[in-house]
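*Asks:* Okay, here's the prediction I keep looking at, along with the sequence it came from:
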Amino acid sequence: MGARPVIEYYFSLISLWSYVGSRRLQSLAQKHNAQIIYKPVDLLHLFSVSGGLPVKQRSPQRQAYRFIEMQRWRSIRDIPLVLEPKHYPADPSLAHRVLLAAISELGYDSEAVHEFARRGLETVWANEEHIADPGTILRVADESGLHGSRLLNRAESDGALAEEEKALTKEVVEKHYFGAPMYVYRGEPFWGQDRLEMLDEVIESGREPILRK
């Protein structure tokens, strides 16, 4: 039996396309018994150093096409999706730190960790709630099966968690990745949730990774 597949997952809880692919990613991981290494990053900083732009700063043509794509993928993935959520954009850093605190206590394979990562994205894009609000984060953590109050307290007071999020953001920049979601398998990057089928095929086939020069 070969080694268990490991998928590094760079994302942000305010990332539209991370949300669109979130259920598909988890089902893919279950299919292959793969481990997802959650790596929440500062998406706006990543945009700023890689040539990307926040949505409202993009050209009208790109904004209009994004709106069409959102509706297409909502149907393809069969998910609820609010096209213009009222609390977007918001600062997801506190929720990211709660996730990192949960991982430090329970590990990447914890079902509650998976649930919080998925529900955190749904908070913005399906439920139209405020991912920066501590009360909302507490409730989402509890509903995910986590000890919300303890983890939220750690996220608010433990400077090491903030440093970890910064380190992950630095890591994604240094690897020359440029957006979210970015899935990395055996060193091969797959940018965007529309590459999940490619990732599935690569794990299934066992082919050698395609690496950059």
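*Replies:* Cool, got the structure. Note that this is a predicted model, so its numbers are computed, not measured.

*Asks:* contacts and neighbour counts: CA atoms only from here.
*Replies:* Will do.

*Asks:* And the contacts of stretch 147-163?
*Replies:* With contacts defined as C-alpha atoms under 8 Å, 6 or more residues apart in numbering, stretch 147-163 is touched by 94-95, 97-98, 100-102, 134, 137-142.

*Asks:* putting a second one here so we can go through both:
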Amino acid sequence: MRQIDYYLSTINPWCYLAGDRLERIAARHGAQITYRPLDLMQLFDRTGGTRPQNRHPARIDYRNQELPRWAEHLGVPLRLDVPMTNMAPSSYAVIAAQEAGGDVGGLVQGFLRARFADGRDIAEDGVIREVLPAHGFDPALADTGLFVGAETYARNLERAVEAGVFGAPFYHVLDTGQKFWGQDRLDFLERHLATL
């Protein structure tokens, strides 16, 4: 079975716009996904990127035009008025859910929708406890998964740097070493999997 490491951030609008396309592609090609949430801001710092708030105004302006264009193209709601929040708590929940087994992709999308469609603060314990059971997970994972989540979250950052990851969403096909950055590269990922 093909293995895909999916590096993501639960506060990244491009991960939200990816929707469930990765999961559908993986199902069509018999691939297994490992979800690797990480601290995207530290990844930028470590790999020569620039945090969004520190980018040149021209880049910020273009991003603010491009995100709504993609949302309209994909037919999904998108709120950009959401303040920055701590991505660690929801990431820990995703990591704990992956350990427990179940629809991790649905959970990731649940957190992203809560943020970018509903404008909720996914760092809040109450929000995390609502999103978990909505996707078939015990809300207690918000507590019991903290230790493992924190350790794995830090390891995911190190693994990403070692693998040459520099942004999110980022898809790494372990069998071939091929890397795809951005939700707009999912078609290329599927074409690659079709050749294997």
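*Replies:* Structure received. This is a predicted model, so every value here is computed, not measured.

*Asks:* before we move on, the earlier item: next step: the contacts of stretch 147-163 of structure 1 restricted to helices.
*Replies:* Mapping the contacts of stretch 147-163 of structure 1 onto helices (DSSP state H) picks out 94-95, 97-98, 100-102, 134, 137-142.

*Asks:* And the strands in structure 1, which stretches?
*Replies:* Assigned by DSSP state E, the strands in structure 1 fall at 6-11, 35-40, 182-185, 188-191.

*Asks:* Structure 2: matching residues for the last one?
*Replies:* On structure 2, the counterpart of strand 188-191 of structure 1 by TM-score structural alignment is residues 178-181.

*Asks:* in the matching stretch, what counts as buried?
*Replies:* Using 16 or more other C-alpha atoms under 10 Å as the test for burial, stretch 178-181 of structure 2 gives 179-181.

*Asks:* thinking again about what came up before, buried among the ones in helices among the contacts of stretch 147-163 of structure 1? Need that as a selection in PyMOL.
*Replies:* To isolate in PyMOL the members of these that are buried, counting by 16+ other C-alpha under 10 Å, one can use:
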select buried, resi 94+95+97+98+100+101+102+134+137+138+140+141+142
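
*Asks:* and the ones in helices among the contacts of stretch 147-163 of structure 1, which two are the farthest apart?
*Replies:* The span of these, defined through C-alpha to C-alpha, is set by L100 and R139 at 16.7 Å.

*Asks:* returning to that earlier point: how far does the match of strand 188-191 of structure 1 sit from its chain's centre?
*Replies:* 14 Å (C-alpha atoms, centre = their mean, to the nearest Å).

*Asks:* Other residues contacting it?
*Replies:* 167-173, 186, 188-189.

*Asks:* Same list (the residues you listed) but as JSON lines, adding neighbour count.
*Replies:* As requested, the contacts of stretch 178-181 of structure 2 are exported to JSON lines (neighbours: other C-alpha atoms under 10 Å):
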{"residue": "G167", "neighbour count": "20"}
{"residue": "A168", "neighbour count": "24"}
{"residue": "P169", "neighbour count": "27"}
{"residue": "F170", "neighbour count": "24"}
{"residue": "Y171", "neighbour count": "26"}
{"residue": "H172", "neighbour count": "23"}
{"residue": "V173", "neighbour count": "20"}
{"residue": "L186", "neighbour count": "19"}
{"residue": "F188", "neighbour count": "12"}
{"residue": "L189", "neighbour count": "21"}
